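Asks: Attaching a predicted model along with its sequence, questions to come.
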Amino acid sequence: MFTFEDVGAAQSHSSTRGAWVAKVYGPLLIVLVLLSAVAAGGDRPLVWLLMTLSLAVLGLVYGAVQVICDRGRADPVNGQMVIVLPAVAAMGFAVLQLLPLRFDPTGTLPPDLWPDFLTINRTATVLALVRMSGYLLMFWLLISVVDSAARVTHLATLLFWGLFAHAVWGLLALSFLGDIHFWGDKLDYVGSATGTFINRNSFATFLGMGVSLGVALTFRRAFSPSIRMPAGPTAWSRHKLNVVALATATIVILATVFATQSRLGSMATVLGAAVTFGLMMSKAERVPWGQIRRTVVLGGVTVSAILLFMGQGLLDRSILTVAGSLDRFELYREVMGMIAHRPLMGFGLDGFPDAFELYHDPMLDPSLVWDRTHNTYLALWVELGMIAGSLPMLAVAVALVKAWRNIMRRSDGYATSAAAIGAIVTVAVHALGDFSLEVAGNVYLFVALIALGVARFRRAGGR
């Protein structure tokens, strides 16, 4: 058990010759997270290659500096191996899928049509491995440089304002710039905020995680000690202005989520924010129940008002859900049949689009392109099999437990852990009916929030 005073001013890197690396790398990694979503939400192979290459170079430099300047320091990632190992094991299984062993994807194809590898699309699997390598590198580097509460809070705040900028662009592009994409005219999702993404649901997940982060940072600031003003408690101070600024930015991000018109994304965002709020309130000391009730009521009124003014399209779409739901259920039925056909080996990482063409039922709407499962859990199982496909879920579950423990044992420095849990709730719920976690920009943000939420702080003066 330790308090913020034990770790908030921890000397950690500042007492070593490699201190500058942590100070520079933290903000740089956050900027990379925010930039990863700029090009179509990061859903492009070129983005995966550039991000992974950039992170690999940063990792080599960081490793060299630590070996030369700080050889005696324990690697913080060692304490997070319970999260890393399941992800590495899933990647290892995907590597096995590259073996040149032929198989019959449906059980009915003639041998001359069988794939030459255990994955139905070798190129897609290789690119997916590159993408996943980038996620692991991001987690490793962030965990390595965030070893104090002050640094974690600084990086979380920088990340939040970057997400606010994404939200502002989304609203400007929708309402004032003629409903355009970042790169030109919009062909799909006209009338919905998409920001730098192509798909409104993916954008909703991206910003939804930002709402949880905003709630955590707002209440952290509201609960922190403030300087008593000579003019009395009603006077405005820098402390109060910071609280108002954070709360206002969070409301703007939430309004943009509603402007996406993503039904499940909006619901998942509210659920994640509510969980974050509950966790922050559970740790607050000396907050009267009356004030908590007033905050809850004010929050409910605020959400309702935003929904009324910004969510008309969302409300309209929520009424007309029957046809789309029937298509989704038919898709899920077929995907579960695919999983049952290859429950252990799967069809290859990122191989669903090619595999599904062999199973595509004419009952599905032929005017739509079914290149995603619209359910991340089913996507993992159909591509990696039931065992290996469950390993990423296990990694996230372990991260949730570690973030929860951070909240329970700390008297301060727990806001990012609450935000990480709220983000996990948001993406876990939205993943039931969408593929947002199959978009790189979302995963980089998710990985960053998890890293900030599970980070372990060292005691002052410790090496």
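Replies: Thanks, I have the structure now.

Asks: switch to C-alpha atoms for all contacts and neighbour counts from now on
Replies: Will do.

Asks: How much space separates Asp371 from Trp236?
Replies: Distance, Asp371 to Trp236, by Cα to Cα, to the nearest Å: 53 Å.

Asks: my bad, Ser367
Replies: Taking Cα to Cα as the measure, Ser367 falls 57 Å from Trp236.

Asks: With Met310 instead?
Replies: 30 Å.

Asks: try Trp140
Replies: Distance of Trp140 to Trp236, computed by Cα to Cα: 41 Å.

Asks: Just want to know which of these two has more residues nearby.
Replies: Trp140 (22 against 11; other Cα atoms under 10 Å).

Asks: who are the neighbours in contact with the more buried one?
Replies: Residues near Trp140 by Cα atoms under 8 Å, 6 or more residues apart in numbering: Val77.

Asks: Pasting the second one now:
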Amino acid sequence: MADWLDTPAATSETAGWVSIKKPSAGRSGKPNLKDNFVISPEHTKLNNRLALLLVAIMVLAPIPLASHRPVWWLLLGIVISGIAVWHLVRGSRIAPDRTLQMFKHAPLFLMGLAVVVFAVLQGLPIAAIIPDALLRLPETMVPGPVLHTISIVPDASILGALRITIYLCFVALVLEAAAQPNRGERMGWLLFFGITAHAVWGLVSLNFLGDTLLFGEKTAYQGMATGTFVNRNSYATFLGFGIVLGIALSLDRRIAPRIRASRDPGWLSPERIEMLGIWAMIAMITLALLATQSRMGVGATAVAGLLTFVVMRIKQGHSTAATLLTGGIGFVIFAAIALLRGGQGVLERFIFVEGASETRADFYSQILGMIGNRPFTGYGLDAFAPAFELHRAPPITAPLYLDMAHNSYLTLWAEMGLLFGSLPILALIGAAVIILRRIARRTTDLAMPVAALGIICLGGLHSLVDFSLEIPANVLVFLAVIAIGAAHRPIGR
């Protein structure tokens, strides 16, 4: 596989992965390497290896309980930080004048850094200099120790800031690896294969190995596929990412110039067999998704998959009306299969969604009250659970402890306040705008930008009722595909 990625640098845009251009001269007469730059074969090999390492991290991160335990995401952080240092040192020796790709998206990174800084401030003893009106707590709360920090759990907020820093570092590395479209697309393929492997494991462990986790027995969601995740909804989001990737990549590969022929190649041609294999993998992921019995996982994936299909087909020159008709039929078929093949569990969960919604509405109402109590400062990053317990009131009496808001938007606002809690959402909107511009301007290399658009749709929808994008294994895939789709391209691409 390393040989597959170690493609030599090409001398033209169409001959291979890397465009080698003569740098333009600036006003000082020195080469301007910000946009036009020369990439040496050594730098190409460096980024090829970086791409492999990043995909390996994304494929392995779900194995230890989706890396949702502090020890696992801290270990991921050590690995990612080590890779960043290696790439920075090695890259500076090979191409000392080359601008890091993260600076092409400076506004988005500045939003992320602002969240990190504010989370650290929440954990510092600065409450004495902040007006008491901004740090209100429920009047019914039993008197306790005086808080000297904005966060009611300062240690958790500091650790949360570290976790977000790790994510920003990871995105910066992905942008470096994905600066060449073909490399980014190959990363997408490898990730798709990895998610397929996780889908296969989820089905095998559910049906043939006694419905167990990889490490130990399941304590919840018996009879539902969870793979190596603890939660079925988070696993469903992960699988949905794979389906969106598969749709975009397969449609792009279907029209690739190298597999088109002047005559019908026949049903048993290597190209047709290859496409059948790809769609068999998508079907395998779909079966695992249905086995999770996740209502929003299935629904959000259906909407995101339809969006991906429609955008890809229209950009490939197909009729809008025909594309919408085909996509609509596919959507209906998928919905029917979800209800029938998904089994009684999926059907019952869709039928009885109203009762669950009433309970969820009461829960959200209390969270909105929390946000209204501290709209500017929040209660501290990663402090939702103890903060909610301060505000809990009937009819929310069970379970005894609620550690997630089941709505990532409300979680951000409750923990970080309305201003800083909105920055991740604004950064995501900014990335979506960049991706839409990429899609509008391009006629080639569309698979990953369109997949990124679909994944933003999937994650955005599912986050309305769940916390899938608060799980590190999902966050890494989510951010990586978006970064690949929005990656800066050398002039001419």
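Replies: Sure thing, it's come through. What you see is a predicted model; the values in this text were computed from it and never measured.

Asks: What is the equivalent residue in the second structure for Leu384 of the first structure?
Replies: Using TM-score structural alignment, the equivalent of Leu384 of the first structure in the second structure is Met416.

Asks: which one is its match nearest to, not counting chain neighbours?
Replies: Gly378 (4.5 Å; Cα to Cα, 6 or more residues apart in numbering).

Asks: What is the aligned counterpart of that neighbour in the first structure?
Replies: By TM-score structural alignment, Gly378 of the second structure lines up with Gly346.

Asks: these two touch, right, its match and Ile387?
Replies: No. Under the contact definition of Cα atoms under 8 Å, Gly346 of the first structure does not touch Ile387, with a separation of 9.7 Å.

Asks: List the contacts of stretch 87-101 of the first structure.
Replies: 116-119, 122, 125, 129, 132, 345, 348-349, 384, 388-389, 391-392, 395.

Asks: So which of these belong to helices?
Replies: Judged by DSSP state H, the subset of those located in helices is Arg122, Thr125, Leu129, Met132, Leu384, Ala388, Leu391, Pro392, Ala395.

Asks: So the third one versus Gly92 of the first structure, what's the distance?
Replies: Spelled out, it's Leu129 of the first structure. 9 Å.

Asks: More neighbours: which of these two?
Replies: Using other Cα under 10 Å as the criterion, Leu129 of the first structure and Gly92 rank with Leu129 on top: 20 against 13.

Asks: Could you find the closest non-adjacent residue to the more buried one?
Replies: Using Cα to Cα, 6+ apart, the nearest residue to Leu129 of the first structure is Met91, at 6.7 Å.

Asks: again with Ile455 of the second structure
Replies: Excluding the flanking residues, the one nearest Ile455 of the second structure by Cα to Cα, 6+ apart is Phe241, at 6.1 Å.

Asks: Average offset of the helix or strand harbouring that neighbour relative to the first structure?
Replies: Using DSSP states H and E, Phe241 of the second structure sits within helix 232-254. Mean deviation of helix 232-254 of the second structure relative to the first structure after superposition (mean Cα distance after the TM-score superposition for the first structure): 0.9 Å.

Asks: again with stretch 299-314 of the second structure
Replies: In the superposition against the first structure, stretch 299-314 of the second structure averages 0.7 Å from its aligned positions (mean Cα distance after the TM-score superposition for the first structure).

Asks: Go through that stretch and flag the buried ones.
Replies: 299-313 (16 or more other Cα atoms under 10 Å).

Asks: swap in stretch 444-462 of the first structure?
Replies: 444-459.

Asks: again with stretch 45-53 of the first structure
Replies: Judged by neighbour count (16+ other Cα under 10 Å), stretch 45-53 of the first structure contains these buried residues: Val47, Trp48, Leu49, Met51, Thr52, Leu53.

Asks: Switch the residues you listed over to TSV; also include distance to Ile421 of the first structure.
Replies: Below are the buried residues of stretch 45-53 of the first structure laid out as TSV (distance: Cα to Cα, whole Å):
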residue	distance to Ile421 of the first structure
Val47	27
Trp48	26
Leu49	29
Met51	25
Thr52	26
Leu53	29
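
Asks: Noted, bye for now.
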